[in-house]
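**Student:** fold the stuff below for me.
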Amino acid sequence: MIPISWYLILAAILFVIGAAGVLLRRNVLIVLMSLELMLNSVNINLLAFGYEMNDPRGQIMAIFIIAVTAAEVAIALGILVALLRNKRTLEVDDLTIMKG
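**Tutor:** Predicted coordinates for the structure are as follows:
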């Protein structure tokens, strides 16, 4: 049996990589992939704690997060396609169309 600390270390590493991608990168696609890494690290934590406590609620929450993430990706990619058609770039600094 693998100890729970290994799962927590893996999730922490994935979260740090995702946070660094969100903060340091300027391409919108890379920022979205980094957000996905961060959400997957949360899923790993939920599954690890659910298994450790013998409680299925961790798995249920992980499934809900996966469903919400899939919807978020579909909407975000639709927005990105529209922005790419109008602006011809995916750099965060160049996309000021949403400023109010």
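**Student:** going forward, measure contacts and count neighbours with C-alpha atoms only.
**Tutor:** Noted.
**Student:** quick one: the helices in this structure, in order.
**Tutor:** All helices of the chain, identified by DSSP state H, fall at 4-24, 28-52, 57-87.
**Student:** which other helices and strands contact the second one?
**Tutor:** The one in question is helix 28-52. Packing partners of helix 28-52 (3 or more C-alpha pairs under 8 Å, 6 or more residues apart in numbering; DSSP states H and E): helix 4-24, helix 57-87.
**Student:** packing partners for the first one?
**Tutor:** This points to helix 4-24. Using 3+ C-alpha pairs under 8 Å, 6+ apart, helix 4-24 is in contact with helix 28-52.
**Student:** in the helix it packs on, which residues are buried?
**Tutor:** 28-32, 34-50 (16 or more other C-alpha atoms under 10 Å).
**Student:** who touches the nearest residue to Val42 once chain neighbours are set aside in this structure?
**Tutor:** Take Val42 and drop its neighbours on the chain: the residue closest to it by C-alpha to C-alpha, 6 or more residues apart in numbering is Ala11, 6.9 Å away. Ala11 is in contact with Asn40, Ser41, Val42, Ile44, Asn45, counting by C-alpha atoms under 8 Å, 6 or more residues apart in numbering.
**Student:** following up with a second sequence; could you model it the same way so I can compare the two?
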Amino acid sequence: MQSQIPDIFQIPLINYVLLASILFIIGIVGVLIRRNAIIIFMSVELMLNAVNLLLVAFSAYRSDPAGQVFVFFIMAVAAAEVAVGLAIIVMIYRNIRSIDVGLLDKLKW
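**Tutor:** Purely as a prediction, here's the structure:
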């Protein structure tokens, strides 16, 4: 089935791959360098969205809706992860009055 969009307006697949790679690398750097728990969670979400972008791009490229179904489930899991993660961050802040992950040595045995 041919797309109704003229060829001049179609974005090449490599552009999506490059954008998703850049977003994923920014997410990895955010997780490894930052010490704020909220920034770390945002970086993890950025990495998940980079994967979602690739799944949708490849799904559209191959005209297969399976990638878009996976994106739906990934977004549902990410929403649950954010809810649980923010609840944990609130409890940590109530106990030690900071969300700096370097101060979480109280969790060691």
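**Student:** before we move on, back to that, distance to Met98 of structure 1 for the helices of structure 1 - can I get that in JSON lines?
**Tutor:** Listed next are the helices of structure 1 as JSON lines, based on distance: least, C-alpha to C-alpha, whole Å:
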{"stretch": "helix 4-24", "distance to Met98 of structure 1": "18"}
{"stretch": "helix 28-52", "distance to Met98 of structure 1": "14"}
{"stretch": "helix 57-87", "distance to Met98 of structure 1": "10"}
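**Student:** quick one, which of the ones you listed is nearest to Asp93 of structure 1?
**Tutor:** helix 28-52 (9.7 Å; C-alpha to C-alpha).
**Student:** what about the equivalent of Lys106 of structure 2 over in structure 1, distance to Thr89 of structure 1?
**Tutor:** Matched to structure 1 by TM-score structural alignment, Lys106 of structure 2 sits across from Ile97. Distance, Ile97 of structure 1 to Thr89 of structure 1, using C-alpha to C-alpha, to the nearest Å: 12 Å.
**Student:** which one of the two has more residues nearby?
**Tutor:** Thr89 (15 against 9; other C-alpha atoms under 10 Å).
**Student:** could you check how far that one is from Glu36 of structure 1?
**Tutor:** Taken as C-alpha to C-alpha, the span from Thr89 of structure 1 to Glu36 of structure 1 is 21 Å.
**Student:** tell me which residue is most central in structure 1.
**Tutor:** Computing the C-alpha centroid of structure 1 and ranking residues by C-alpha atoms, centre = their mean puts Glu36 first, at 2.0 Å.
**Student:** I'm done for today, thanks for sticking with me.
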